[in-house]
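Asks: structure for the following, please:
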Amino acid sequence: MSDHVLVINAGSSSLKYSLVEARTGEAAASGLAERIGERQGRHLHRGPDGETETTRSIPGHEDALRLAIGAFESHGPSLDGLDLAAVGHRVVHGGSRFSASALIDDALVAEVTELVPLAPLHNPANLEGIRVARRLFPNLPQVAVFDTAFHQSLPPQAYTYAVPLAWLEDHGIRRYGFHGTSHAFVSQETARLLERDPAETNTIVLHLGNGCSASAVRGGRSVETSMGLTPLEGLVMGTRSGDLDPAIPAYLMREVGLSAEDIDLALNSASGLKGLAGENDFRELERLRASGDEHAGLAFDVYCHRIRKYVGAYYAVLETVDAVVFTAGVGEHSAEVRATSLNGLERLGICIDNDRNNEPATGARRISTDDSEVAVFVVPTNEEWQIAREALGVVLA
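Replies: Below you'll find the model as predicted:
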């Protein structure tokens, strides 16, 4: 058996895949099938022969995965010659039942199906990817890697909402947190950069993309995180509001006549940066802000202010912080967001080096001054590698 894992991330109308060497993180090939179920789909494969793209009908997820298998055979590397260790699946919501990655069997599929109400937009697609892969790779171990699992180490005072006990006990209302594979990978990589054992390292991780989340990681374990029962809570995001007064939906239903569905759709798909500035692509938002657009300027300020609040709150939770780390698209590429969010926190031992921060560099790097008590890093996330190594760990256990 090799150390190669086929990583699958199935969405409602897409299927992403990556062939990852679990011990090194090297991706031998990757691809994307999108617009599944539409009249015209698109399949992109990146392998040893370079990038190939086809446009064709992709009726379902099985057709998408068969396209991927065919691309491996045509453009490499051949899956038959690799002796794959496992197929690793991203599953968004594991509820309180799954605190670690797990081998997939019929019982696990049934349990994840029961959790669909907690993630109705994600778990059904993840389950479809699992069903398809089990049919096409019947002899390979299949492993579920849950976005929520890393945050199952939260203590009760962090995951419990102050609501009627019946809501907690009968309906599973609690903080679950998301982006767990990213927070796990980035916190571990930060400890490596500090040349410290993760068990002796405290970090504040800021995952800033179209979806945004923060976590406080003490000794390698998540002890607080910004997303809650759903991915809506916490930081301002591309199209999600993040934190808001919980009475706002009731007010809008009572005074404006909006339905629960209207409000849910607006808070998830038409709020955040898009709601404030009409634009959720951060590069375009920065362009509009630079041109003097006041709505874009306000959106940027609200976005950074919320990040700053969470950094302060999680500093208090951890008491001692070794590093603040930025990751994901905005976190990795927007020097201005990093500087604005942490500006003025020198009394907390956080001192950004402006030259380092503004360098057009890629890869993991330190952007704080040499004498900053708290290190500040940019660490590109690699969720596919994290899924691959967790999947391999389950198979070898």
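Asks: only C-alpha atoms from now on, for both contacts and neighbour counts.
Replies: Will do.
Asks: identify all contacting residues around stretch 111-119.
Replies: 92, 93, 94, 95, 122, 123, 124, 127, 229, 230 (Cα atoms under 8 Å, 6 or more residues apart in numbering).
Asks: run a quick neighbour tally on the second one.
Replies: Neighbouring residues of residue 93 were enumerated by other Cα atoms under 10 Å; the total is 28.
Asks: tell me who's in contact with the most centrally placed residue in the chain.
Replies: Per Cα atoms, centre = their mean, the C-alpha nearest to the average position across the chain is that of residue 179, at 3.2 Å. By Cα under 8 Å, 6+ apart, the residues touching residue 179 are 147, 148, 207, 213.
Asks: neighbour count, distance to residue 8 and secondary structure added to these, as a markdown table?
Replies: Shown next, in a markdown table, are the contacts of residue 179 (neighbours: other Cα atoms under 10 Å; distance: Cα to Cα, whole Å; DSSP: H, G, I helix; E, B strand; the rest coil):
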| residue | neighbour count | distance to residue 8 | secondary structure |
| --- | --- | --- | --- |
| 147 | 27 | 14 | coil |
| 148 | 23 | 17 | coil |
| 207 | 27 | 21 | strand |
| 213 | 28 | 22 | strand |
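Asks: to compare with the earlier structure, here is another sequence to fold:
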Amino acid sequence: MSVVLVINSGSSSFKYQLIAVDEGSREHEVLASGLVERIGEPTGAARHTTPAGTSEIERRIVDHTDGFGVMTEAFREYGPDLDDATVAAVGHRVVHGGKRFFAPTVITAGVEQDIDELGALAPLHNPPNLEGIRAARRVFPDVPHVAVFDTAFHQTLPPEAYTYAIDAGIAEKHRVRRYGFHGTSHKFVSESAAEFLDRPLAELRTIVLHLGNGASACAVRGGVSIETSMGMTPLEGLVMGTRSGDLDPAVLFHLHRQAGMDIAELDTLLNRRSGLLGLTGTGDMRDVQSAADSGDETAAAALAVYRHRLRSYIGSYIAHLGGVDVIAFTAGVGENNAQLRAETLDGLAHFGILVDADRNAARSRDTRIISTDDSAVTVLVVPTNEELEIARQTLSVS
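Replies: I've put the predicted structure just below:
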């Protein structure tokens, strides 16, 4: 097996996993995982987990480089020893690759510069991704570092799917188009579904529903993304924890004129104060579902909006795919909220979609079928594993 260190870096934190991957199969083993957070605050925190247990520390963590020092010290003290593990490569999640990056890419100074420049398209994500890359390259200078882009899987979208109907010159100059996100997850889940069903990936029409705090849908034909709900940014599409998803653009003009809101306030409204949070006061689906189950009408109405948007995309993607063979739910909400799955697909028997109540209600961490035996469409729950997908893609080019 080859060992890959996978890094997912944010502005004040980063997650990591040390994964041993069998390149000849889908076998793997997570050797360690962890989280370094509250970077730059008076008191930082770090957690390191191995099969033997979890260790935690609190101390000031000045910057990402200091954070990587905390991580490597945890490996030295609690294992596994990184020298003994012989790390083959370091894989980095990068949110936005624009049109430039359509595959996992070995990181060079030029690639760093491109990621930095693409920060204009993802100002909340690419800069911290890049900070983590630079810190990791300083700490691990002797192994290849590979960027795996959230947008890459969607580079196969046809022009009619990625083009917005605005002035073509302006769109070209300012790179305005649909890019799509969560591509690493959509790729992993669509391929895992085919493998689980023992059916050729090339023959399947699959709708993947990645439902977490961030949420997106993807139509996959033969393993290729042909349509996805997120757009130029991760704001478009489904209702999310704190993001609005689809919205009439004129709402922004109206709020500017009538409420005096400036660009920064509108950005905060749509990205941080909308979605389930805006509708109910909490962005956590578990809290919203619990409140609705207890008779809270506001929470119930919010869930109806959430499901309505989701069903709209399912119907649209059935049309684009010319039918559907598999619907796969994944991510935190998709994997764990059986009631949402059932109510979203209720009444879609005319599409050949029938959910088995007992199968759907059964809790499991494994990939499983939740549709009935006579359902024309196979409905699955497929736990996503973006870190494993990043590790695999990293090894493919390192």
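Asks: that older thread, which two in the contacts of stretch 111-119 of structure 1 are spaced the farthest apart?
Replies: Greatest spacing in these, by Cα to Cα: 127 and 229 (19.7 Å).
Asks: looking at these two, which is more packed in?
Replies: residue 127 (22 against 19).
Asks: trace residue 61 of structure 2 over to structure 1, please.
Replies: Residue 61 of structure 2 maps onto residue 58 in structure 1, with residues paired by TM-score structural alignment.
Asks: sorry, back to before: return a PyMOL selection command for the buried portion of the contacts of stretch 111-119 of structure 1.
Replies: This is the PyMOL syntax for the buried subset of the contacts of stretch 111-119 of structure 1, where burial follows 16 or more other Cα atoms under 10 Å:
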select buried, resi 92+93+94+95+122+123+124+127+229+230
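Asks: ok, so of the contacts of stretch 111-119 of structure 1, who is nearest residue 188 of structure 1?
Replies: Residue 188 of structure 1 lies nearest to residue 92 out of the contacts of stretch 111-119 of structure 1, by Cα to Cα, at 20.6 Å.
Asks: give the aligned equivalent of that closest one in structure 2.
Replies: Aligned by TM-score structural alignment, residue 92 of structure 1 pairs with residue 95 of structure 2.
Asks: residues contacting the residue of structure 1 most remote from its centre?
Replies: What lies farthest from the middle of structure 1 is residue 255; by Cα atoms, centre = their mean that is 35.7 Å. Residues near residue 255 of structure 1 by Cα under 8 Å, 6+ apart: none.
Asks: helix or strand: which one has the alignment partner in structure 2 of it?
Replies: Using TM-score structural alignment, the equivalent of residue 255 of structure 1 in structure 2 is residue 258. Under the criterion DSSP states H and E, the helix or strand holding residue 258 of structure 2 is helix 250-259.
Asks: tell me which residues in that helix are buried?
Replies: Neighbour counts over helix 250-259 of structure 2 (16+ other Cα under 10 Å) mark residue 252 as buried.
Asks: ok, stretch 133-143 of structure 1 next?
Replies: Neighbour-count burial for stretch 133-143 of structure 1 [16+ other Cα under 10 Å]: 133, 134, 141, 142, 143.
Asks: list the residues that contact the aligned residue in structure 2 for the first one.
Replies: With the correspondence set by TM-score structural alignment, residue 133 of structure 1 lines up against residue 136 in structure 2. Contacts for residue 136 of structure 2 were tallied using Cα under 8 Å, 6+ apart; they are 65, 68.
Asks: wait, a helix at residue 136 of structure 2?
Replies: Yes. According to DSSP: H, G, I helix; E, B strand; the rest coil, residue 136 of structure 2 belongs to a helix.
Asks: from residue 36 of structure 2, how far out is it?
Replies: Distance, residue 136 of structure 2 to residue 36 of structure 2, by Cα to Cα, to the nearest Å: 13 Å.
Asks: out of the contacts of stretch 111-119 of structure 1, which are inside helices?
Replies: Counting by DSSP state H, the contacts of stretch 111-119 of structure 1 place 123, 124, 127 in helices.
Asks: would you mark the buried spots in the longest helix anywhere in structure 1?
Replies: If you go by DSSP H, structure 1 has its longest helix at helix 294-318. Residues of helix 294-318 of structure 1 classed as buried by neighbour count (16+ other Cα under 10 Å): 295-297, 299-300, 302-308, 310-311, 314-315, 317-318.
Asks: and it, what does it pack onto?
Replies: Judged by 3 or more Cα pairs under 8 Å, 6 or more residues apart in numbering; DSSP states H and E, helix 294-318 of structure 1 is in contact with strand 202-208, strand 212-218, helix 272-277, helix 282-290, helix 335-342.
Asks: need these in JSON lines with distance to residue 186 of structure 1, can you?
Replies: Compiled in JSON lines, these are given as follows (distance: least, Cα to Cα, whole Å):
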{"stretch": "strand 202-208", "distance to residue 186 of structure 1": "7"}
{"stretch": "strand 212-218", "distance to residue 186 of structure 1": "10"}
{"stretch": "helix 272-277", "distance to residue 186 of structure 1": "25"}
{"stretch": "helix 282-290", "distance to residue 186 of structure 1": "22"}
{"stretch": "helix 335-342", "distance to residue 186 of structure 1": "16"}
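Asks: quick one, strands of structure 1?
Replies: Remark: strands assigned in structure 1 by DSSP state E are 4-10, 14-21, 27-34, 41-47, 50-56, 86-91, 102-103, 142-146, 202-208, 212-218, 221-225, 323-327, 365-366, 375-378.
Asks: quick check, distance from stretch 37-49 of structure 2 to the centre of its chain.
Replies: Distance, stretch centre to chain centre, for stretch 37-49 of structure 2: 23 Å (Cα atoms, centre = their mean, to the nearest Å).
Asks: quote the end-to-end distance of it.
Replies: Stretch 37-49 of structure 2 has an end-to-end distance of 15 Å (criterion: Cα to Cα).
Asks: counterpart of that stretch in structure 1, which residues?
Replies: The alignment of stretch 37-49 of structure 2 onto structure 1 (TM-score structural alignment) spans residues 34-46.
Asks: quick check: residue 104 of structure 1 touching residue 145?
Replies: No. Residue 104 of structure 1 is beyond contact range of residue 145, at 9.8 Å (criterion: Cα atoms under 8 Å).
Asks: out of the two, which sits in the more crowded spot?
Replies: residue 145 (31 against 18).
Asks: right, and that one touches residue 102 too?
Replies: Yes. The pair residue 145 of structure 1 / residue 102 is scored as a contact, 6.9 Å apart, by Cα under 8 Å.
Asks: between these two, what contacts are shared?
Replies: Shared contacts of residue 145 of structure 1 and residue 102 (Cα under 8 Å, 6+ apart): residue 391.
Asks: which one of the contacts of stretch 111-119 of structure 1 sits closest to residue 328 of structure 1?
Replies: Using Cα to Cα as the measure, the one of those that approaches residue 328 of structure 1 most closely is residue 92, at 17.2 Å.
Asks: good, we can wrap up now.
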